[in-house]
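[1] Here is the input, now give the coordinates:
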Amino acid sequence: MKTLKIKQAHAAKIKKGYPLILKEAVLSKDDDITEGSLIGLTDEKGGFLGKGYYGVQNKGIGWVLTQNRDEPIDQRFFLSRLTKAFQERNELFGDSDTTAFRVFNGEGDGIGGLTIDYYDGYFLIQWYSKGIYAYKESVVTALDELSDYKAIYEKKRFSSAGQYVEDDDFVKGTRGEFPIIVKENGIHFAVYLNDGAMTGVFLDQRNVRKAIRDRYAEGKTVLNTFSYTGAFSVAAALGGAAKTTSVDVANRSLNRTIEQFSVNGLDHEAHDIKVMDVFNYFSYAVKKQLSYDLVILDPPSFARTKKRTFSAAKDYKNLLKETIAITKNEGVIVASTNSSAFGMKKFKGFIDAACKETGTSCTVLEEYSLPEDFKTVKSYQEGNYLKVVFLRIHHR
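    So this is what the prediction gives:
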């Protein structure tokens, strides 16, 4: 086992359970540490802090796996962590209305840099560093023991830029015929595990989609911005929305959104699906004097098009101002961000500032963070990245 000596200021955080090993926390390390090396962490005086693995990703250089000096990091370690995670999702495994959810959420379940999602008999493993990928055999063997799955797929997200690595995503089992149709609270979604970085649905928004369908959509005109495959639009349509409009800049969003409507028995022609830059759509809507009862605003935390760069930390407030301008009086905005760069308090600060600067006021109706299958640990707040606030807008 290699040794990593941690600066005293950071050692205190690790002692309290902070699982990420930051580059700037390291005082010294053995020269021959490589991706996947098991490491022992000590404070400046040589005191034991924990054991983990070395794996460079955009967040840090590795993860603490145990603070128990006597616990070996071996096959049994991986099996025990996955077994516990599976047991905690027993209720979801038994829910016939929901067949897609997260079964292992990185550091929240005890192994940072790794997530595993379940899609109706298929597992999708996402690896966030070459370091954790070194333990692929241990993880797959644990899945073999825990489940009679149809197949395992994977996404490698450890290029130098932290992006998805193009590869054959199939690991083992019987290759799926895609799309496969999964359920989430009775809503159907067409999912692809073999086609690029994303599958067609973001599982962390499950409770938000249910709220939109069950309590906010009936009879309403709905605008879904940055709509991807239209999952929020489908939820709204199933909830009785008068009409939904889905806007996304990606060309493939059109066919994928039509597909999501179709697998739910909905007529996509009764709804609008627009392939255009959302930022341009706001200007278009103002020009055409369009306004909506319900607007879903869930931009990526960072996006770049030919003409502009969007960063949630810098630009969310102004985006919200543009959204307020096309929301009807007493209408609702679902303000959402998956940026881990700031917490809920700062996010609400953006909301307050946007209302103030547009001369409107807003009432917070509901708030959401990650659902229970996206388990987090209190000592690592960055892991609890999702912030969703339902706002009622009052134009003065």
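
[2] use CA for all of it now, contacts and neighbours both
    Will do.

[3] For the protein, which segments count as helices?
    Assigned by DSSP state H, the chain shows helices spanning 8-15, 75-88, 90-93, 130-133, 136-146, 206-211, 231-238, 252-263, 278-287, 312-325, 344-357.

[4] how far off helix 75-88 does the fifth one point, in degrees?
    This means helix 136-146. 50 degrees (axes from the mean of the first three to the mean of the last three CA atoms, to 10 degrees).

[5] one more to put side by side:
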Amino acid sequence: MTEIILKKGKDKAAWQLHPWIFSGAIATIVGKPANGDLVSVYNDDREFIAYGYYNGESRVAIRLLEWDPAKEVNENWWRERIQKAVKARNGIFNEQTNTARLIFSEADFLPGLIADRFGDFISLQILTTGIERVKSIVVDELQKLLNPKGIYQREDGAARAHDGLEAQGGVLFGQHPPVFVDIIENGIHYKVNIAEGQKSGFYCDQRTNRLIVAQHAPGKKILDCFCYSGGFSLNALKMGASQVFSVDSSALAIETLIQNISENAFDKSKHTVIQSDVNKQLKAFKEQGEKFDLVILDPPKYAPSRSSLEKASRAYKELNRLGLLLLSSGGLLATFSCSGAMDIDTFKQVLAWAALDAGKEIQFINQFNQPEDHPIRASFPEGEYLKGLLCRVI
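    Next up, the predicted model:
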């Protein structure tokens, strides 16, 4: 196995179980590892730190896997890690929910691997060369553990390119998923497009937050922005909202949402679907004098990195300012950020600025987080990306 020696003073995070080693921390490579090869990592005193897999084309040159020198990273190691991750999610699945994240990359000590269960199918994202090397083991173990009808790999070209991988997707086991896979979450039925939908096909990271927000829905007029396939909208209708307006720019999202309304036999007269740019539609509602009791803002990632945080903060501020303008005293704003670069304190400050510009005074009355199938590993705080706030206009 290739040995990699780190520069003096560049080993602290690795000793503390952080899984990333950047290329600039490497002093010496003893050998010529290929991308995806297992390597052993040492400090400058030649003390063993951990095993990991290497990629010379990635800014994250080594992703650490195992800190015990006595444990060999072999096929059994990979299978045991997968088993442990899946077992930890067993309590989520029941008659009301058959969808959740099974494996969450670094959080489950499996960097570069994301697996989501959608009813009878599993959607995989394979984002690194190291995971590409053991893909057959991953597929075989998930097949044995869950006996799905099919396992499908998402293409994820942009994400794979960061690790020097070409875009690749398709069926890895069993049946090709139908255009729409039937799933159930919180007792609500959804049609999920695994092959073409956003991310893995469905945002199961909002499962718990949808329930919390829906508690405020009875009898309320609600605006759900960036609604995608309707997670917040459907939960609100189930809980007795008087009217729900759902806005998204994606034609596929709107098509899916309309199917989901019919699938659950909700009253279509209480639901309005609008395909539009969200900021443009919020301005149109303001000009029309529309008011809502609850506005939900769940935008895509505005800040993919720390360098883009300032620009993203301005975008978040403007979006939330427009949302607040549609609320009267007592109205609620449920607003989210899935940008890992934006922490909750910065997000609160952005909301304070948005409220000031909107001429509104707000209170933070609840805080939203990731659900248990998206755990945050103590040694990898970067895994915390989803945060949200429930604000009351006073």
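
[6] if we can go back for a sec, out of the helices of the first structure, indicate the one that is most buried.
    Of all these, helix 231-238 has the most neighbours on average by mean count of other CA atoms under 10 Å, namely a mean of 27.

[7] What range does that helix cover in the second structure?
    Using TM-score structural alignment, helix 231-238 of the first structure lines up with residues 231-238 of the second structure.

[8] those strands in the stretch 151-300 of the first structure, which residues are they?
    Secondary structure of the stretch 151-300 of the first structure (DSSP state E, counting those that start in this stretch): strands at 151-156, 170-173, 180-184, 187-191, 221-225, 243-248, 272-275, 292-297.

[9] Pick the most deeply packed of these.
    With neighbours defined as mean count of other CA under 10 Å, the strands of the stretch 151-300 of the first structure peak in mean count at strand 221-225, which reaches a mean of 26.

[10] can you give me the angle that one makes with strand 292-297?
    Going by the same axes, to 10 degrees, strand 221-225 of the first structure makes 20 degrees with strand 292-297.

[11] Ok, which of the helices of the first structure comes nearest Lys23 of the first structure?
    Taking CA to CA, helix 8-15 is the member of the helices of the first structure nearest to Lys23 of the first structure, at 10.6 Å.

[12] what's next to that closest one, contact-wise?
    Ala25, Thr42, Asp43, Glu44, Leu49 (CA atoms under 8 Å, 6 or more residues apart in numbering).

[13] burial of Gly52 of the first structure, as a residue count?
    By other CA atoms under 10 Å, 26 other residues sit near Gly52 of the first structure.

[14] What of the one 3 residues further on?
    Gly55 of the first structure sits with 26 neighbouring residues when counted by other CA under 10 Å.

[15] so who does the closest residue to it other than its chain neighbours touch?
    Of all residues not flanking Gly55 of the first structure in the chain, Gly131 sits nearest, at 3.9 Å (CA to CA, 6 or more residues apart in numbering). The neighbourhood of Gly131 of the first structure, defined by CA under 8 Å, 6+ apart, consists of Thr34, Glu35, Gly36, Ser37, Tyr53, Tyr54, Gly55, Val56, Gly62.

[16] can you pick the most crowded of those?
    Within the contacts of Gly131 of the first structure, Tyr53 tops the neighbour count with 29 neighbours, counted by other CA under 10 Å.

[17] ok, the residue nearest to that one when sequence neighbours are not counted - how many residues close by?
    What sits nearest to Tyr53 of the first structure in space, not counting adjacent residues and going by CA to CA, 6+ apart, is Leu38, at 4.4 Å. The number of residues packed around Leu38 of the first structure, counting by other CA under 10 Å, is 21.

[18] how far away is the equivalent of Lys346 of the first structure over in the second structure from Glu384 of the second structure?
    Correspondence of Lys346 of the first structure to the second structure, assessed by TM-score structural alignment: Thr346. Distance of Thr346 of the second structure to Glu384 of the second structure, computed by CA to CA, to the nearest Å: 14 Å.

[19] since we're on the residue nearest to Glu185 of the second structure when sequence neighbours are not counted, how many residues are nearby?
    Nearest non-adjacent residue to Glu185 of the second structure, counting by CA to CA, 6+ apart: Thr97, 4.2 Å away. Counted with other CA under 10 Å, the neighbours of Thr97 of the second structure add up to 18.

[20] Touching, Thr97 of the second structure and Gly187? I think so.
    Yes - between Thr97 of the second structure and Gly187 there is a contact under CA atoms under 8 Å: 6.5 Å.

[21] Let's check: the centremost residue of the second structure is which one?
    Centrality entry for the second structure: nearest residue to the mean C-alpha point is Asp205, 5.8 Å, by CA atoms, centre = their mean.

[22] can you list the contacts of Gly131 of the first structure in JSON lines and add distance to Phe350 of the first structure?
    Below are those laid out as JSON lines (distance: CA to CA, whole Å):
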{"residue": "Thr34", "distance to Phe350 of the first structure": "42"}
{"residue": "Glu35", "distance to Phe350 of the first structure": "39"}
{"residue": "Gly36", "distance to Phe350 of the first structure": "40"}
{"residue": "Ser37", "distance to Phe350 of the first structure": "42"}
{"residue": "Tyr53", "distance to Phe350 of the first structure": "37"}
{"residue": "Tyr54", "distance to Phe350 of the first structure": "37"}
{"residue": "Gly55", "distance to Phe350 of the first structure": "34"}
{"residue": "Val56", "distance to Phe350 of the first structure": "32"}
{"residue": "Gly62", "distance to Phe350 of the first structure": "32"}
